[in-house]
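K.L.:
Coordinates only, no sequence provided:
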């Protein structure tokens, strides 16, 4: 399973050149609550308030730094992510599944940043660092997680980077 939240936060604010665009454009990372809600909609439920932005920006920076360190083969600084995740608490709850009692943890997150930091802890624990890479196309700086069995994926996406790199090689 790819580290969705880590990649989203690490790539947030980086220049992108969508298919058909003449130049790369960078969208500011978490500029206000409305835009932040849209930017983080894939990894957070519910809207973000202005009061949440400072912690989310700190988490964005920590995720960016952690992803860059892992992509470079270094150990990430876990302190900032742990500090934001520390506000989350869990309580055990007993449920019955097909007649068998099961324990599950119910998480309580006081803020969107705490929920996202907790998710990052889980994702960073489960990922294989060697699969986290930068796109091989020099004009692109996006990170991706290689999920191929052979670990040979080179571009963050086939469209536009894969076909642009092959097109450029063909022209030479």
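P.N.:
Everything's here; your move. Predicted, not measured: the structure shown is a model, and the values here were computed from it. Numbering: from 1, shown residues only.
K.L.:
can we go C-alpha only for contacts and neighbour counts from here?
P.N.:
OK.
K.L.:
Which residues are in contact with residue 77?
P.N.:
Residues in contact with residue 77 (C-alpha atoms under 8 Å, 6 or more residues apart in numbering) are 62, 65, 66.
K.L.:
so is it in a helix, a strand, or just coil?
P.N.:
In three-state terms, and counting by DSSP: H, G, I helix; E, B strand; the rest coil, residue 77 is coil.
K.L.:
Take this one as well and set it beside the first:
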């Protein structure tokens, strides 16, 4: 029997990567924008530097293409999981990268797990996402119910009743839209 999953183990990197495929409407903006950290090599280097705390990150065009493919498959898997369906093609893509990520770990003489230096940061990011998903409670992964949003989030409420990824703006906007629909014309 595995130990119970704790509420606080939010898969932050995993959700950040999956949500990077969704166009968002920033506060004060009238139009939606896609702020994709994998749109070009410079954006990917900035993204990888933040998450990996690496001083010098080198990324090839192939790494970028692999990361975009992995992100799209992760997005599809999370969507399928939340909807209660299966996605075997996306699972194959994610697991192919997962096999590479698993091969970079080893145990030391002090019985600690070490991550070997590898040629690509894709394996490190994939490995970190796998660790997050293993440590979280997957039944708490949800999608924002506001039609215009749809971001993935991790429900930390005790009774698992969160409906929106954030109260501001989605909770406020959803309630306002509902009030306006109920109002007689």
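P.N.:
Sure thing, it's come through. Remember, predicted model here, so these are calculated numbers, not experimental data.
K.L.:
TM value for the aligned chains?
P.N.:
Superposed pair, TM-score by TM-score structural alignment, normalised by the length of the first structure: 0.82. Supporting alignment: 164 aligned residues with a C-alpha RMSD of 2.1 Å.
K.L.:
so can I have a markdown table of the contacts of residue 77 of the first structure showing neighbour count, distance to residue 28 of the first structure and secondary structure?
P.N.:
Shown next, in a markdown table, are the contacts of residue 77 of the first structure (neighbours: other C-alpha atoms under 10 Å; distance: C-alpha to C-alpha, whole Å; DSSP: H, G, I helix; E, B strand; the rest coil):
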| residue | neighbour count | distance to residue 28 of the first structure | secondary structure |
| --- | --- | --- | --- |
| 62 | 24 | 16 | helix |
| 65 | 16 | 17 | helix |
| 66 | 22 | 20 | helix |
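K.L.:
for these, which one is nearest residue 124 of the first structure?
P.N.:
Each of the contacts of residue 77 of the first structure was checked against residue 124 of the first structure using C-alpha to C-alpha; the closest is residue 66, at 9.0 Å.
K.L.:
Now do the contacts for the closest residue to the closest one other than its chain neighbours.
P.N.:
Nearest non-adjacent residue to residue 66 of the first structure, counting by C-alpha to C-alpha, 6 or more residues apart in numbering: residue 76, 4.6 Å away. Contacts here follow C-alpha under 8 Å, 6+ apart; on that basis residue 76 of the first structure touches 65, 66, 67, 69, 70.
K.L.:
One more pass at 10 Å, please.
P.N.:
62, 63, 65, 66, 67, 68, 69, 70, 124 (C-alpha atoms under 10 Å, 6 or more residues apart in numbering).
K.L.:
Equivalent analysis for residue 42 of the first structure, please.
P.N.:
4, 5, 8.
K.L.:
which stretch of helix or strand covers it?
P.N.:
Using DSSP states H and E, residue 42 of the first structure is not contained in any helix or strand.
K.L.:
how close does it get to residue 23 of the first structure?
P.N.:
Look at residue 42 of the first structure and residue 23 of the first structure: by C-alpha to C-alpha, to the nearest Å, they are 26 Å apart.
K.L.:
rewinding a little: now the contacts of residue 42 of the first structure as a markdown table including neighbour count, distance to residue 132 of the first structure and secondary structure?
P.N.:
Shown next, in a markdown table, are those (neighbours: other C-alpha under 10 Å; distance: C-alpha to C-alpha, whole Å; three-state DSSP):
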| residue | neighbour count | distance to residue 132 of the first structure | secondary structure |
| --- | --- | --- | --- |
| 4 | 16 | 12 | helix |
| 5 | 21 | 13 | helix |
| 8 | 20 | 13 | helix |
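K.L.:
From residue 28 of the first structure, how far out is the corresponding residue of the first structure for residue 104 of the second structure?
P.N.:
The equivalent of residue 104 of the second structure in the first structure is residue 88 (alignment by TM-score structural alignment). Distance from residue 88 of the first structure to residue 28 of the first structure, counting by C-alpha to C-alpha: 28 Å.
K.L.:
just to revisit the earlier point, find the nearest non-adjacent residue to the match of residue 104 of the second structure, please.
P.N.:
Per C-alpha to C-alpha, 6+ apart, closest to residue 88 of the first structure is residue 109, 4.6 Å.
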